[in-house]
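Participant: sequence? don't have it. structure:
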């Protein structure tokens, strides 16, 4: 049976979109080139941690969702949304390899009047440049004339019980006004509000602004955390007071580092695209924010070593228990979690590292399995130092503070005076 929608790329972006579409009654097919991903979904499991629960995957299947590796399915839909990953490469530019592969599979079967939308996090100019060229070259069709082309930034809040696709405004920017309207008509079936950008570049820049905004503000508060510790000031109390201001302030909180799938992009590092007029200026603040946030795992290590030393212990040979190794609270996803670097650096110092996380049954760092504590309180009592890296709601921090010999709270979640805070 033909589908109305093809979600191209079944990862952290594609799966929530497919779930929302199926829930809205849209006949949806999911395409991915990886047979393992499709097999997992077909069996009712999730291939991407945190993007979908097994129960949601089963509901999608019962609602008619069809995961497939057959690209022929892409030629039978009215709308195709490309949700391939585009991580930053070593040169700090988005790696468009997966986007290109998905686009070429779609282009070979692209029909006139199809609406194609890109949701992958990319640099401004990618949709009307790179993606447009791949689609036109592979199909022989013209974007804006024979098929609609648009960009819509992903605005997911993984694991959130408050913000879903339906109640989060969807930004749309098309190659032409008709492209924008066609994409807006589709997303209007999923979201309560559609916001029209002037074009694809503006929509792409929305994603850049939102992601960089988060990283820059986290960097600011991370620097404040270090300053306040050195001055003997309780930053958490400062934030508590500051966020009572009803205007001009938004509270961000420090942590052991920044994880997740939204990586900051500095246009100054982006290659010149064929349709781009001039070269963007570098965002110096974004580069500085990356540098500051990238230093936080090492700062956590310094605090760990200092705490152990203050209590007559050396990092070498110390038993260190890490609590919460995912990048986000109450989520199994470990993408870019600072816990990995912290565990590696502790091991380099000669510490015996173990971990506990209710969402992570096993964990490997540098290819070596990290011992998992089965009894949380016994492990905390036995460890020379317990470090809270992620505050999952199941953790009773008051009880842990009583059991632990030393507790370093990098999230400021423990009661005042119950632990050492970042």
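Facilitator: Thanks, I have the structure now. Remember, predicted model here, so these are calculated numbers, not experimental data. Residues are numbered from 1 along each chain as shown.
Participant: From here on, just use CA atoms for contacts and neighbour counts.
Facilitator: OK.
Participant: Enumerate every residue touching the residue nearest to residue 49 when sequence neighbours are not counted.
Facilitator: The shortest distance from residue 49 to any non-neighbouring residue, by CA to CA, 6 or more residues apart in numbering, is to residue 333 (4.9 Å). Residue 333 makes contact with 48-50, 326-327 under the criterion CA atoms under 8 Å, 6 or more residues apart in numbering.
Participant: so how far is residue 216 from residue 285?
Facilitator: Residue 285 sits at a distance of 7 Å from residue 216 (criterion: CA to CA, to the nearest Å).
Participant: So between these two, which is more surrounded?
Facilitator: For residue 285 versus residue 216, the count of surrounding residues by other CA atoms under 10 Å is larger for residue 216: 20 against 14.
Participant: Please report which of the contacts of residue 333 has the highest neighbour count.
Facilitator: residue 326 (28 neighbours).
Participant: mind listing the strands in the stretch 251-400 of the chain by residue range?
Facilitator: 319-323, 352-356, 364-365, 368-369, 385-388 (DSSP state E, counting those that start in this stretch).
Participant: helices or strands next to the last one in the packing?
Facilitator: Which is strand 385-388. In terms of contacts (3 or more CA pairs under 8 Å, 6 or more residues apart in numbering; DSSP states H and E), strand 385-388 is packed against strand 319-323, strand 407-409.
Participant: Just put these in a markdown table and tack on mean neighbour count and distance to residue 249.
Facilitator: Formatted as a markdown table, these follow (neighbours: other CA atoms under 10 Å; distance: least, CA to CA, whole Å):
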| stretch | mean neighbour count | distance to residue 249 |
| --- | --- | --- |
| strand 319-323 | 24 | 31 |
| strand 407-409 | 25 | 25 |
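Participant: Presented hereafter is structure B, for comparison with structure A:
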């Protein structure tokens, strides 16, 4: 009788999970997305557009209020997409986390930054898990999308969710599916980027695949949550290491009088065995500067030194200092001036072109390094009118972008840190007495002159 009871209980539970799979496939399920930032908001809009109902959750009450009015707070997400989602009645945003009980699936899209000691800061994941646990009900699918080290879903998220007595794989289902957003990339929107999905039990994996199949062009199931976590961190380490390589090559080739940009353009004509990466003033964004250190931290638990990854991090972290040194040399040679007392305009505050995202932007570091050397620094960015508050660069908060115009000739030098497309570089070359270009923005446009220095 005991065996029969256990079999019947498990069969009943599996039928419940299978029913949820059917609800995902038929778009009848309700999806909750926690975190309405650069990852969570596009996800909500994609789900609503697919025909499913979605509830977005954020601790900042201003975000749901703006979304209810059809307004966007992220520049590359058009307001008309929010208006359209609202009009369908399938999208709502709220700060009332008790409504998590309404969701059949809950997708967690919260930040995973580093501490000042370059160790993982999982406080956002942990606090979110506590809120989910308090509102967890049987049959729900929980998916972590935040980038983290292999083992986080099982070792950190699962124990918190199970605090209330419900068990993963029995009462609720747990999976990991890393976000792969590339903000501002018109060629790869949320729905067009293949979605890796990992879970530690087959039914949870089947549920997650059924959910994402509803609005993602291609899903890529893998054997476990840890494997999916490793996939994302591998992707970002690959980029970080290769960017470090070309940054180092840039320094070497400049000493040799060789243009690294010309080298890369010629090298990428090889149809096999080479993939182009490009140097810059340092790494920015929410992934590449951070994620490699998640693995280096976790590797210590197994007694493994990650020398290659850490060296890449060191090279990339040193690039802002290198750029400032190159700017100082250029000022000395062309203007007969030192950095101390010079007026510098940093062009571009966002971490990459054509977006308003300043997370981990090297421009913030550049401004602080220049001011520490005695320079007076302003910035111009057509996408970032005001510096928002940040934890690491609090003193820069609320600074405003200057206007773009002939008065640029009053600066001793312009430092191009971000190569936004909607900048009149021809005018810039005409007005600025000295340009230090870290992105080859001038060279790509055929703009030349003795006052343009590559750095």
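Facilitator: That came in fine, so what should we check first? If you're wondering where the values come from, they're calculated on a predicted model, not measured in any experiment.
Participant: With both chains overlaid, what TM-score comes out?
Facilitator: Once superposed, chain against chain, the TM-score is 0.93 (TM-score structural alignment, normalised by the length of the first structure); 413 aligned residues with a CA RMSD of 1.9 Å.
Participant: Quick one: closest of the helices and strands packed on strand 385-388 of the first structure to residue 280 of the first structure.
Facilitator: strand 407-409 (40.2 Å; CA to CA).
Participant: so what's the aligned residue in the second structure for residue 17 of the first structure up against?
Facilitator: The equivalent of residue 17 of the first structure in the second structure is residue 43 (alignment by TM-score structural alignment). Counting by CA under 8 Å, 6+ apart, residue 43 of the second structure makes contact with 33, 190.
Participant: please redo it, this time with the cut-off set to 10 Å
Facilitator: 33, 36-37, 49, 54, 56, 107, 109, 179, 181, 189-191, 215-216 (CA atoms under 10 Å, 6 or more residues apart in numbering).
Participant: nearest to residue 125 of the second structure, of those?
Facilitator: residue 109 (8.6 Å).
Participant: just to revisit the earlier point, among the helices and strands packed on strand 385-388 of the first structure, which is nearest residue 42 of the first structure?
Facilitator: strand 319-323 (33.4 Å).
Participant: Mind telling me what element the match of residue 17 of the first structure is part of?
Facilitator: helix 40-50 (DSSP states H and E).
Participant: That helix vs the first structure, average distance?
Facilitator: When the first structure is overlaid, helix 40-50 of the second structure sits 0.9 Å from its aligned residues on average, using mean CA distance after the TM-score superposition for the first structure.
Participant: What span of the first structure is the helix or strand that that helix is followed by aligned with?
Facilitator: Downstream of helix 40-50 of the second structure, the first helix or strand assigned by DSSP H and E is strand 53-57. Mapping strand 53-57 of the second structure onto the first structure (TM-score structural alignment) gives residues 27-31.
Participant: Could you check that stretch and say which residues are buried?
Facilitator: By neighbour count on 16 or more other CA atoms under 10 Å, the buried set for stretch 27-31 of the first structure is 27-31.
Participant: where does it sit relative to the chain's centre, distance-wise?
Facilitator: Stretch 27-31 of the first structure sits 23 Å away from the centroid of its parent chain (CA atoms, centre = their mean, to the nearest Å).
Participant: Residue 247 of the second structure corresponds to which position in the first structure?
Facilitator: So, by TM-score structural alignment, residue 247 of the second structure is matched to residue 222.
Participant: can you check residue 304 of the second structure too?
Facilitator: Under TM-score structural alignment, residue 304 of the second structure pairs with residue 281 in the first structure.
Participant: Report the contact partners of that match.
Facilitator: 266-270.
Participant: If I align to the second structure, which of the residues you listed are still contacts?
Facilitator: Retained in the second structure: 268-270, out of these (criterion both residues aligned by TM-score structural alignment, their matches' CA atoms under 10 Å).
Participant: Which one (most neighbours) among the residues you listed?
Facilitator: Most surrounded of these: other CA under 10 Å gives residue 270, at 18 neighbours.
Participant: quick one, what contacts it?
Facilitator: With CA under 10 Å, 6+ apart, residue 270 of the first structure has these contacts: 91-94, 123-124, 279-282.
Participant: Quick one: those as CSV, columns for distance to residue 149 of the first structure too.
Facilitator: Converted to CSV, the contacts of residue 270 of the first structure look like this (distance: CA to CA, whole Å):
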residue, distance to residue 149 of the first structure
91, 28
92, 26
93, 23
94, 20
123, 16
124, 15
279, 24
280, 24
281, 27
282, 28
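Participant: buried subset of those residues?
Facilitator: For these, a burial check counting by 16+ other CA under 10 Å picks out 92-94, 123-124.
Participant: so how far is residue 73 of the first structure from the nearest residue to residue 268 of the first structure once chain neighbours are set aside?
Facilitator: Spatial nearest neighbour of residue 268 of the first structure, chain neighbours left out: residue 282 (3.6 Å); criterion: CA to CA, 6+ apart. Per CA to CA, residue 282 of the first structure is found 41 Å from residue 73 of the first structure.
Participant: for the buried residues of stretch 27-31 of the first structure, which one is nearest residue 414 of the first structure?
Facilitator: Relative to residue 414 of the first structure, the closest of the buried residues of stretch 27-31 of the first structure is residue 30; by CA to CA it sits at 42.6 Å.
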